[in-house]
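Visitor: Fold the stuff below for me.
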Amino acid sequence: MNAQELRAKSADELRQELTNLKKASFNLRFQQATGQLENTAGIKAARREAARVKTILNQKAAEAASEE
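Guide: Down below sits the predicted model:
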């Protein structure tokens, strides 16, 4: 998902997306630890996607704070 699609979502939707990404990241790490993970690039992709969501959440929070 790119940044434009994420910016179109509400803060609640972004928090839900972040929760899902953290769960996916945990599952990928667990698979790696048990030797079941085949595509190790998925860990990096999940971390980057979570960081992208956090960045947009912070931007929305800063924007809301500056409006008040």
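
Visitor: Going by C-alpha atoms from here, please, whenever you check contacts or count neighbours.
Guide: OK.

Visitor: Skipping adjacent residues, who's closest to residue 32 in space?
Guide: residue 40 (7.6 Å; Cα to Cα, 6 or more residues apart in numbering).

Visitor: hmm, who's touching stretch 39-59?
Guide: 1, 3, 6-7, 11, 14-15, 17-18, 21-22, 24-25, 28-29, 32 (Cα atoms under 8 Å, 6 or more residues apart in numbering).

Visitor: ok, now how distant is residue 29 from residue 22?
Guide: Distance, residue 29 to residue 22, using Cα to Cα, to the nearest Å: 11 Å.

Visitor: Ok, residue 60 next?
Guide: Separation of residue 60 from residue 22 (Cα to Cα): 20 Å.

Visitor: next up, for comparison:
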Amino acid sequence: MNANELRDKTPDQLREELVNLKKEGFNLRFQQATGQLENTSGIKAARRNAARVKTILNQKAAAAASEE
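Guide: Okay, the predicted model is just below:
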């Protein structure tokens, strides 16, 4: 996931993407706890992607607030 791709999305699309990433992170943590997770780097990637989406959302909110 690229930050430039995220900047093209609307805030609603970004919130939906964030929900999906949080669900993915939960599922990966659950798999790790039960011993079914094979690729442990997926947890780190999901967490970073969620942080990336949150950053873009905050930037869009700050830009909207400064325009008013």
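
Visitor: Of all the helix elements in structure 1, which one is longest?
Guide: Longest helix in structure 1, counting residues (DSSP state H): helix 41-67.

Visitor: mean deviation (superposed) between that helix and structure 2, please.
Guide: Aligned to structure 2 and superposed, helix 41-67 of structure 1 gives a mean residue distance of 0.1 Å (mean Cα distance after the TM-score superposition for structure 1).

Visitor: May I see the buried residues of that helix?
Guide: 43, 46, 49, 50, 52, 53, 54, 56, 57 (16 or more other Cα atoms under 10 Å).

Visitor: Format those residues as JSON lines; extra columns: distance to residue 36 of structure 1.
Guide: What follows is the buried residues of helix 41-67 of structure 1, written out as JSON lines (distance: Cα to Cα, whole Å):
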{"residue": "43", "distance to residue 36 of structure 1": "13"}
{"residue": "46", "distance to residue 36 of structure 1": "17"}
{"residue": "49", "distance to residue 36 of structure 1": "22"}
{"residue": "50", "distance to residue 36 of structure 1": "23"}
{"residue": "52", "distance to residue 36 of structure 1": "27"}
{"residue": "53", "distance to residue 36 of structure 1": "27"}
{"residue": "54", "distance to residue 36 of structure 1": "29"}
{"residue": "56", "distance to residue 36 of structure 1": "32"}
{"residue": "57", "distance to residue 36 of structure 1": "33"}
